[in-house]
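*Asks:* Mind folding the following:
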Amino acid sequence: MTDWENWLRSAAKRPSDHETSKRDRTEREIRDALANYEPLRGKPYRVYAKGSYVNNTNVRLNFDVDIAVEYYGYFYYDLDFELKGQDKSVVGIVDSEDPYTREEFKADINAALQHAFGRNAISEGDIAYRVRENRTTLPADVVPCWEYRRYDAINICHVGSRVYPTSGGYKDNYPAIQLQNGRAKTRATNRRYKRMVRALKKLQTVLAEADLIDHEIPSYLVECIVYNVPNAEFNHSTYLADMKSVLAFVFNGTLSGGGSPDWHEVHELRYLFRGSDWDRTAVHALSDAAWEYIGFE
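*Replies:* Okay, the predicted model is just below:
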């Protein structure tokens, strides 16, 4: 018989100090590789960690670091809501004269990483350059991106980043707002929000390895579904009671006719399931399998 209270408390723990120091060293080495590459010197870009590590929702021994390299010599934008259909001048946007292309920025990042770590240590994916781990650092996905602004009204602008996959199209994200909202919910739930995220991520890995679910849903989607659980469902006397409340809310919300169409991503600027590729049925299957596996009634 599994002692689920102790299991959840262990699964909910943050990465060890050793893992955290390797994460910091990984980010520092990538930052140095870019700074030391002559064609990038003087270019307006910023480097920052994003994803589960920086949001403190990664499970132990989840060796992945996402590093954004964001160009801000110009920015991409959308005029939405009150401003839809209006001219960009209404919010003071003028055409950029910066000649530095997206292709050039990507190529310079790739060259900088190969120069610092070796050609064989770098592989190119659809949105990121993968840097192989070594003894002192973690593997990293280095993501070229560009500043993005969404204007909802004259005085309402949400600043994020835009990624252009090699396969075409683009994806907009709001990592700073995601970080801010996640921290606020963590405070509001006495730290239980992120602990339940980490525990559920670990639990779904167990379920996948036991062939009790078809596949693991993405790490960010786990973070989002737990974010939508009301604060009142957290902070019971036990972690087991918290997990029961989380799974019940997710299960009921992802039923046909449930409340999940109104759920948002963590940054709260986009619906989670409306008009997206996220699989609501896979989320429902996860909550169902986890409930049965733990033995809730």
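*Asks:* When you work out contacts or count neighbours from here on, use the C-alpha atoms and nothing else.
*Replies:* Noted.
*Asks:* and the nearest residue to residue 162 once chain neighbours are set aside, what does it touch?
*Replies:* Nearest residue to residue 162 in three dimensions, chain neighbours excluded: residue 172, at 4.4 Å (Cα to Cα, 6 or more residues apart in numbering). When contacts are counted by Cα atoms under 8 Å, 6 or more residues apart in numbering, residue 172 touches 148, 160-163.
*Asks:* Distance-wise, check residue 172 relative to residue 269.
*Replies:* Distance of residue 172 to residue 269, computed by Cα to Cα, to the nearest Å: 11 Å.
*Asks:* Distance of the most centrally placed residue in the chain relative to residue 202?
*Replies:* Centroid-nearest residue in the chain, with Cα atoms, centre = their mean: residue 51, separated by 3.6 Å. Look at residue 51 and residue 202: by Cα to Cα, they are 17 Å apart.
*Asks:* and if you look at residue 213?
*Replies:* Distance, residue 213 to residue 202, by Cα to Cα: 13 Å.
*Asks:* got it, and residue 155?
*Replies:* Using Cα to Cα, we find residue 155 at a distance of 42 Å from residue 202.
*Asks:* Out of the two, name the residue with the larger neighbour count.
*Replies:* Ranked by neighbour count (other Cα atoms under 10 Å), residue 155 and residue 202 place residue 202 first, with 19 against 7.
*Asks:* nearest spatial neighbour of that one, skipping sequence neighbours?
*Replies:* residue 11 (6.2 Å).
*Asks:* I'd say that neighbour and residue 199 touch.
*Replies:* Yes - judged on Cα atoms under 8 Å, residue 11 makes contact with residue 199 at a distance of 4.8 Å.
*Asks:* which residues are in contact with both of these two?
*Replies:* By Cα under 8 Å, 6+ apart, the residues touching both residue 11 and residue 199 are residue 59.
*Asks:* Let's compare: structure for the following, please.
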Amino acid sequence: MDGEFLLSWAASELRRELGPYSRPFEIFGQGSRVNGTHLGHDSDIDLVLMLTEPGHGWERFRDDVLTVLGESHIVRMGRRCLNVDDPDSLFAEMVDILVATEHRWYPVPGSPHYEQGVFFRDQQGRPIVNFPKQHRLHGDVKDLRTGGRFKQAVRAVKRARRWAEAEHLLEEGTAPSYLVECLLFNVPDPVYLSAPGPAHREAVAWLSRHHREDPESFAALPCQNGINRLFGPGPDQWEPGAAARIIDVLHQI
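*Replies:* Prediction:
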């Protein structure tokens, strides 16, 4: 089954499970499968379940969802996503559900125009705001601009990361897919378009030069969504030096 069909199926199943819930919500996909950067057909389907009613806090919404789904499944909150523990449920095997509330970011104070994001808390209670719709849109547009080389490079680097982890060159989990994709998104389009060989090698080489020659600019790189910063102290950010070490390992492969 292709990604769009699986996503549609999973969203329909979740909407059916939430049938008794009366507050307004939206369900949409995020992550490598919906972004077209996953490596295999066994990749998880990442769904966002976002409440769109103002004033109903995230904690209340999370508890509401746990209660409704708990009537027919064994559910619990994981590190960030809701987990279904029923062994007979397809949700337990292949679907991750991020429970979130709508977050509106106004680039111009006082303007009616805003960017729609999601708000949630991790297992430690730390607040996280992200913009998955913008992440997907910007990735799709860059892939078109580079003739498909951007997403091809992301998949190739993720395969290289998997090999590096198996060879203990990288510690497992230190180079998550989101970080890899955001780093490669920041590589200028001409690097992809002018690459004489595999584009991912040229892209990683560019990142390696960039963090060495201009560490200040490297530390200011944005996420693929174009709103959040990639590096910083937040729970959804990384440390520039750690990312540079990952890039150097991938560059040497």
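*Asks:* What sits closest to the residue opposite the residue nearest to the centre of structure 1 in structure 2 once aligned if chain neighbours are left out?
*Replies:* Matched by TM-score structural alignment, residue 51 of structure 1 corresponds to residue 31 in structure 2. With sequence-adjacent residues excluded and distances taken as Cα to Cα, 6+ apart, residue 31 of structure 2 is closest to residue 46, at 5.8 Å.
*Asks:* From residue 30 of structure 1, how far off is residue 19 of structure 1?
*Replies:* Counting by Cα to Cα, the gap from residue 19 of structure 1 to residue 30 of structure 1 is 17 Å.
*Asks:* Sorry, wrong one. I was asking about residue 61 of structure 1.
*Replies:* Per Cα to Cα, residue 61 of structure 1 is found 21 Å from residue 30 of structure 1.
*Asks:* residue ranges of the helices in the stretch 101-250 of structure 2, please?
*Replies:* 132-145, 149-166, 177-185, 189-193, 199-213, 215-219, 240-252 (DSSP state H, counting those that start in this stretch).
*Asks:* May I see those helices organised as JSON lines, with distance to residue 76 of structure 2 added?
*Replies:* Formatted as JSON lines, the helices of the stretch 101-250 of structure 2 follow (distance: least, Cα to Cα, whole Å):
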{"stretch": "helix 132-145", "distance to residue 76 of structure 2": "23"}
{"stretch": "helix 149-166", "distance to residue 76 of structure 2": "29"}
{"stretch": "helix 177-185", "distance to residue 76 of structure 2": "24"}
{"stretch": "helix 189-193", "distance to residue 76 of structure 2": "42"}
{"stretch": "helix 199-213", "distance to residue 76 of structure 2": "39"}
{"stretch": "helix 215-219", "distance to residue 76 of structure 2": "36"}
{"stretch": "helix 240-252", "distance to residue 76 of structure 2": "32"}
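*Asks:* Now the element after whichever helix or strand residue 34 of structure 2 is part of, going C-ward?
*Replies:* For residue 34 of structure 2, the element it lies in under DSSP states H and E is helix 32-35. Once helix 32-35 of structure 2 ends, the next helix or strand along the chain (criterion: DSSP H and E) is strand 45-51.
*Asks:* so that following strand aligns onto which residues of structure 1?
*Replies:* Taking TM-score structural alignment, strand 45-51 of structure 2 hits residues 65-71 over in structure 1.
*Asks:* The matching stretch vs structure 2, mean deviation?
*Replies:* Between stretch 65-71 of structure 1 and the aligned residues of structure 2, the post-superposition mean distance stands at 1.2 Å (mean Cα distance after the TM-score superposition for structure 1).
*Asks:* circling back to that earlier point, ok, residue 19 and residue 30 of structure 1, which is more surrounded?
*Replies:* Higher neighbour count among residue 19 of structure 1 and residue 30: residue 30, with 22 against 18, using other Cα under 10 Å.
*Asks:* In structure 2, what residue corresponds to the more buried one?
*Replies:* In structure 2, the residue paired with residue 30 of structure 1 is residue 14, using TM-score structural alignment.
*Asks:* Relative to residue 186 of structure 2, how far out is that match?
*Replies:* From residue 14 of structure 2 across to residue 186 of structure 2, the span is 34 Å (Cα to Cα).
*Asks:* repeat for residue 169 of structure 2
*Replies:* Taking Cα to Cα, one finds residue 169 of structure 2 at 24 Å from residue 186 of structure 2.
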